[in-house]
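Asker: sequence and predicted structure are below.
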Amino acid sequence: MSAVTVANVGARTAVGLNARQTGFLLRAGFPAMAEAPLADAAGEAITMAFVPTLDGRLVGAERLAALARAPLEEAVAPIRDVPAEVHVAVDEGCSEGPLAIALLEALVKRVMPAARVTVQARGEAGPGAFLPPAIRALETRRANAVVIGGVHSDYSPHSITALEASGRLFSRDNLDARIPGEAAAFFVLMRTADVARLKLAPLAHVIGVGTGRERARLDNDEPAYEALGLTAAVRQATEPLMADGRTAGWILTDLTGEMRRQCEWQSVFVRAQKVLGRPYLIESPAQRIGYLGAAATPLFVAMTATAWKHGYAPSPIALTMAGNDGGDRVAVVLGKH
């Protein structure tokens, strides 16, 4: 068992105001697709998943900061006074990127004045890349707590225009597309002994992390079925499972409707059969609550931790996968504590 555990989680999505609501409603198969107060080039309302409790006039960097506030506060509530490192990811193509980074850094400082903060535009790859150094910092006692999170929102005219211009905006007539969405999620890593000292219940532990890079991207014609980047990430993350004969019975992906990523996933699914338990459950929550962007991996941690805490998880081991438009891929194996 790892000496580092997930101590707490927080999330806000189109289906839930916190991690528990999100976990329960995703378990129930609740969809969040709705007509949004945003229009395409023809003036037609678009379909997307968005957080209805946020001010509908908020867009861009201000919306990202507003979206992140509640799940950050939820995750760090038990450790607000603990000196911590905080690492937050936003999408690599984030509009108003510098402003978004500044607002998120200011938000973290308000919530946790003593925290050391980094916010990076690394998309889905960011939170996974933060994990290995975070675990090392805790194991070597260079940090007492590490908070990792991600924030994403397609709720802006700029995002919708960009998706439509590239032919990626979901509609009844364009199913091979990205379903717009928004979400924010955070999780707290601490040494197991410190979690016990604070009288918290360990929720999960990280078994393995892997990264890779795909040749197939939006700007070229390389075959998505090659899937060497995601395959490398999954193999690296599942090495501890292979070493002792364990398997993952719960697979979480960030797939929406884009066939390019579906083809990639199909190749990896075939190659990963040895580490998949029987029976296994495959979930792609973005197909119900919209594209997750940089929030994908933190949301998967929140989902699995919540499921293990409340006893409805389909497996004690989960394999999560995510990837950004730039070709970066990350896989994380999580285990019930």
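Answerer: Received, thanks.

Asker: going forward, measure contacts between C-alpha atoms and count neighbours the same way
Answerer: Noted.

Asker: where's G212 relative to V301, distance?
Answerer: 20 Å (C-alpha to C-alpha, to the nearest Å).

Asker: tell me which of these two has more neighbours.
Answerer: V301 (32 against 21; other C-alpha atoms under 10 Å).

Asker: wait, that one sits on F187?
Answerer: Yes: using C-alpha atoms under 8 Å, V301 is in contact with F187, at 7.1 Å.

Asker: overlap in contacts, these two.
Answerer: Counting by C-alpha atoms under 8 Å, 6 or more residues apart in numbering, the residues touching both V301 and F187 are V9.

Asker: for burial, what's the neighbour tally of R141?
Answerer: Count around R141 with other C-alpha under 10 Å applied: 11.

Asker: swap that for A318, sorry
Answerer: Neighbours around A318, by other C-alpha under 10 Å: 28.

Asker: surely it forms part of a helix?
Answerer: No: looking at A318 with DSSP: H, G, I helix; E, B strand; the rest coil, it is strand, so not inside a helix.

Asker: which SS class is the closest residue to it other than its chain neighbours?
Answerer: With C-alpha to C-alpha, 6 or more residues apart in numbering as the criterion, A318 has its nearest non-adjacent residue at 4.6 Å, and that residue is W250. Put simply, W250 is strand when judged by three-state DSSP.

Asker: which residues in the stretch 51-200 of the chain form helices?
Answerer: 60-76, 97-111, 125-139, 157-165, 192-197 (DSSP state H, counting those that start in this stretch).

Asker: got those helices as CSV, with mean neighbour count and distance to A296 columns?
Answerer: Formatted as CSV, these follow (neighbours: other C-alpha atoms under 10 Å; distance: least, C-alpha to C-alpha, whole Å):
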stretch, mean neighbour count, distance to A296
helix 60-76, 22, 14
helix 97-111, 18, 18
helix 125-139, 20, 9
helix 157-165, 16, 18
helix 192-197, 16, 25
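
Asker: this is the comparison structure:
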Amino acid sequence: MNEEIDVLALGMATPLGLSSRATLAALRAGFAAHEEIDEVEDLSGESVTACRLEQPDPGSGRIERACFFASHALTELLSWQPWTSPPAVFLATPEPTQAQDFEAATLWTSLCRSFGHTSLASTTTMLPFGRAGLFHALAQARAQLCAGTIDLALVGGADSLVTTEDVQRLARANALLGKTNQDGLIPGEGAAFFLLARRGARAAVAAIEALALDREPEPRNTGAPPRAVGLTRAFAQVRVNQAARPDVVVTALPPQRWWGREFSHAYLRNAALMPEPLVTVAPSVALGDLGAAAGAVALGVGFWQLHPIVPRRGRTGLERALVYGCADEGTIGVCLLRSPRTNSEVS
């Protein structure tokens, strides 16, 4: 099954902006959320870098910070498209090996208290696949929407990797970008959510045209070199179902060599799928590694590639964006996002 589903609304919050428009405006202006974390040193004794918002308090925990960004993202989404009864919820959460101090149920309970159970369903389906979790959430939502089990789905993710404890843990593991690891990552935080419906919704602002899930047999956390077997297959699945080339590729991955080589292999094996010339966007360059929120933020960035933030005469958005994400443990997801056939601007 590869039926289309419609996107009715979205909301996104990051350290660069507490709405999707603010975030995208900052990204397009070339801003980055990098700041030095003086209270943590890497193995060389230097201060480390993270993409962290000073609000909430830097000493707050991972769930509290994730909830802060999720609240802003959901507030924006509700301003686009309120509902009368809560939609079914599908939430991307961290991979089990990266879920220290992250209780997804606690996160959702806190959000329900903030918004009320009339706005948010009290239960949610958790997809513990990190950067690839959003695509699994999309797949489950699509299956239930197309089966008629549900009428609306709320899909997204929220995470924060910048608490003092998390940054210290990454520093001890020499996982951070710095003198002792020039291919390390910069941790980040954020959230994004999407309201989805079956194909044919009048208020659609985009559509998920194709979706593919796969798994890398020898993922990054095994230490094996990137062979891109799973990503090649996932791209090929999308290629079979696509109507036209995408205009841009948006990745949920941090700018590390392993991920870059993996994409290069999969790209060369699926050149007919890719934009010509190749255009890629990596939100993590400015926002850091967003953990379980990475896929959702990448999809949000992909959406705004289709719609000019400031409409100008003679200037239209792109038609399609290919969005993908991979988890350290090997889970992979890819989707093709298409602008609505009316090509109307988002107001």
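Answerer: Received the coordinates, thanks. What you are looking at is a predicted structure, and each value in this text was computed from that prediction instead of being measured.

Asker: drop the TM-score for these two in here.
Answerer: Once superposed, chain against chain, the TM-score is 0.88 (TM-score structural alignment, normalised by the length of the first structure); 327 aligned residues with a C-alpha RMSD of 2.4 Å.

Asker: that older thread, aligned to the residue nearest to A318 of the first structure, what sits in the second structure?
Answerer: Correspondence of W250 of the first structure to the second structure, assessed by TM-score structural alignment: V248.

Asker: number of nearby residues for its match?
Answerer: V248 of the second structure, neighbours per other C-alpha under 10 Å, totals 23.

Asker: for S47 of the second structure, same thing?
Answerer: S47 of the second structure has 17 nearby residues by other C-alpha under 10 Å.

Asker: separation between it and Q256 of the second structure?
Answerer: On the measure of C-alpha to C-alpha, S47 of the second structure and Q256 of the second structure end up 20 Å apart.

Asker: quick one: residues contacting whatever residue of the first structure lines up with F263 of the second structure.
Answerer: Superposed on the first structure with TM-score structural alignment, F263 of the second structure falls opposite W265. Listed by C-alpha under 8 Å, 6+ apart, the contact set of W265 of the first structure reads 227, 230.

Asker: is it fair to say W265 of the first structure lies in a strand?
Answerer: No: W265 of the first structure is assigned helix when assessed by three-state DSSP, not a strand.

Asker: how close does it get to T256 of the first structure?
Answerer: Note on W265 of the first structure: its distance to T256 of the first structure, by C-alpha to C-alpha, is 11 Å.

Asker: what do you get for V188 of the first structure?
Answerer: The value you get for V188 of the first structure to T256 of the first structure, if C-alpha to C-alpha is used, is 27 Å.

Asker: and if you look at G335 of the first structure?
Answerer: Distance from G335 of the first structure to T256 of the first structure, by C-alpha to C-alpha: 25 Å.

Asker: cool, and S153 of the first structure?
Answerer: The value you get for S153 of the first structure to T256 of the first structure, if C-alpha to C-alpha is used, is 15 Å.

Asker: contact partners for the residue most central in space within the first structure?
Answerer: Nearest residue to the geometric centre of the first structure (C-alpha atoms, centre = their mean): A296, 1.7 Å. By C-alpha under 8 Å, 6+ apart, A296 of the first structure lies in contact with 124, 150, 254, 322.

Asker: now with 7 Å?
Answerer: 124, 254, 322 (C-alpha atoms under 7 Å, 6 or more residues apart in numbering).

Asker: please list which of the residues you listed are preserved in the second structure.
Answerer: By both residues aligned by TM-score structural alignment, their matches' C-alpha atoms under 7 Å, the contacts of A296 of the first structure still in contact after alignment to the second structure are 124, 254.

Asker: all strands for the stretch 151-300 of the first structure, in order.
Answerer: Using DSSP state E, counting those that start in this stretch, the strands of the stretch 151-300 of the first structure run over 182-191, 204-213, 248-253, 276-283.

Asker: and the angle for the first one with helix 125-139?
Answerer: Orientation check (axes from the mean of the first three to the mean of the last three C-alpha atoms, to 10 degrees): strand 182-191 of the first structure against helix 125-139 gives 20 degrees.

Asker: tell me the buried residues in strand 182-191 of the first structure?
Answerer: Going by neighbour count (16 or more other C-alpha atoms under 10 Å), the buried part of strand 182-191 of the first structure is 182-191.

Asker: could you do the last one as well?
Answerer: Of the residues in strand 276-283 of the first structure, those with enough neighbours to count as buried (16+ other C-alpha under 10 Å) are 276-277, 281, 283.

Asker: before we move on, the earlier item: nearest to V9 of the first structure among the strands of the stretch 151-300 of the first structure would be which one?
Answerer: Closest to V9 of the first structure of those, according to C-alpha to C-alpha: strand 182-191, at 4.2 Å.

Asker: what range in the second structure does that closest one sit on?
Answerer: Under TM-score structural alignment, the match for strand 182-191 of the first structure in the second structure covers residues 189-198.

Asker: repeat that for stretch 46-59 of the first structure.
Answerer: Residue span in the second structure matched to stretch 46-59 of the first structure, by TM-score structural alignment: 48-61.

Asker: the matching stretch: which residues count as buried?
Answerer: Quick answer for stretch 48-61 of the second structure (16+ other C-alpha under 10 Å): 48-53, 61.

Asker: between the two ends of that stretch, how far is it?
Answerer: Note: stretch 48-61 of the second structure ends 18 Å apart using C-alpha to C-alpha.

Asker: hmm, who's touching that stretch?
Answerer: By C-alpha under 7 Å, 6+ apart, stretch 48-61 of the second structure touches 15, 33-37, 40-42, 65, 162-164, 186-189, 287-288.

Asker: what distance do you get for T106 of the second structure to D214 of the second structure?
Answerer: The value you get for T106 of the second structure to D214 of the second structure, if C-alpha to C-alpha is used, is 29 Å.

Asker: do P56 of the second structure as well
Answerer: Counting by C-alpha to C-alpha - P56 of the second structure and D214 of the second structure are separated by 36 Å.

Asker: again, but for G317 of the second structure
Answerer: Taking C-alpha to C-alpha, one finds G317 of the second structure at 30 Å from D214 of the second structure.
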